[in-house]
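Novice: Dropping the sequence and predicted coords here.
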Amino acid sequence: MSKIIPPFTRASATAKVLLAQNLWNTKDPAKVALAYTPDSIWRNRATFVKGRPAIAKFLESKWQKEHGYVLKKELFAHDDNRIAVQFWYEWNDKKDLSGQWYRAHGLEHWTFDNDGLMQERRSSINDMPLRSAADRWFVDGKIERGPDPDPEV
């Protein structure tokens, strides 16, 4: 597959989002960090990170805490060198997956350089505890269902 670079069309932005989803689902911090410029700037919730080494360290820590992690991303909007995505992922707070399951909902705003590497990632994320295993969307690493309308609405 050829490199996906700006300016983005709807098709190329959608492909970039799927590529990012698949990359993050590897849970390989070093591999994921290579999708970002060496001086990339992140905001992830209230954490600010700059540069590939810091990104890899952040992701390593994230996936040591978030067990059973499975992510789904969807294109929200795009422009010449920017993409916005909505995403959902589930994780468990225990390594043996016997703990509390959570679903994270969020939006990300991405800005890319001319080579298609992400220069900036700004992410807003909310975690929602799941009431039971029946509420899970992602099972055995696969997207079984969802996203649904919020049950509280």
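Specialist: Perfect, I can see it now. Numbers count the residues shown, from 1 in each chain.

Novice: From now on I want contacts and neighbour counts done on CA atoms only, so please keep to that.
Specialist: Noted.

Novice: what ranges do the strands span in this structure?
Specialist: 36-44, 47-50, 67-78, 82-92, 101-112, 118-129, 138-139, 142-143 (DSSP state E).

Novice: Pipe the ones you listed into JSON lines and attach mean neighbour count per row.
Specialist: Output for those, formatted as JSON lines (neighbours: other C-alpha atoms under 10 Å):
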{"stretch": "strand 36-44", "mean neighbour count": "19"}
{"stretch": "strand 47-50", "mean neighbour count": "14"}
{"stretch": "strand 67-78", "mean neighbour count": "20"}
{"stretch": "strand 82-92", "mean neighbour count": "21"}
{"stretch": "strand 101-112", "mean neighbour count": "20"}
{"stretch": "strand 118-129", "mean neighbour count": "17"}
{"stretch": "strand 138-139", "mean neighbour count": "18"}
{"stretch": "strand 142-143", "mean neighbour count": "13"}
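
Novice: another structure for you, compare them:
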Amino acid sequence: MKTKPPLPPFTQETATLKVRMAEDAWNTCDPERVVPVYTEDTHWRNRTDFPVGHEQVRQFLERKWAKELEYRLIKELWACSENRIAVRFAYEWHDASGQWFRSYGNENWEFDPQGLMQLRYASINDLPIKSEERKFYWPQGRRPDDHPGLSALGL
């Protein structure tokens, strides 16, 4: 059976690691890197989308990253217990017209015993910003270890 450490029950340390691993995967903007960390029958709520299972999640992510260009994400652990993790996040992106946004949100995650995410509930708000208001300037991909997180950026 496939596992994705760290495994529940989570500690502050292992939950923080799990959050950073998720951030790193999502910053690739590659559904093939992201989808395997979810159970085959994963259930999501993401804004008005409710994908179920790997194929629907893959399709959702392909649509998302085709629209949200130059995507850069920071996640931060909010709380954890047993097999659940709560996260807050912000990401910056622009649309095809060049309008930049900072999207703020919260996620609730539930994991199976193998460390795969079975439930993901996300609430997200988009704030239009000017290009000069951006705070996430690293090259697309993994956020550098020395780049400030959400709390340090005052977000």
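Specialist: Nice, I can see it. Since we're looking at a predicted model, the values are computed, not measured.

Novice: re earlier: between the strands of the first structure, which gets nearest to N22 of the first structure?
Specialist: Of all the strands of the first structure, strand 67-78 sits nearest to N22 of the first structure, with 8.3 Å by C-alpha to C-alpha.

Novice: mean shift between the closest one and the second structure?
Specialist: Strand 67-78 of the first structure differs from its equivalent in the second structure by a mean of 0.3 Å after superposition (mean C-alpha distance after the TM-score superposition for the first structure).

Novice: tell me what that strand is packed against?
Specialist: Applying 3 or more C-alpha pairs under 8 Å, 6 or more residues apart in numbering; DSSP states H and E, one finds that strand 67-78 of the first structure makes contact with helix 10-24, strand 82-92.

Novice: what's the angle from that strand to strand 101-112?
Specialist: Between strand 67-78 of the first structure and strand 101-112, the angle comes out at 40 degrees (axes from the mean of the first three to the mean of the last three C-alpha atoms, to 10 degrees).

Novice: quick one: strand 67-78 of the first structure to chain centroid distance?
Specialist: Strand 67-78 of the first structure sits 5 Å away from the centroid of its parent chain (C-alpha atoms, centre = their mean, to the nearest Å).

Novice: Give me the number of neighbouring residues for T14 of the first structure.
Specialist: Neighbourhood size, T14 of the first structure [other C-alpha atoms under 10 Å]: 20.
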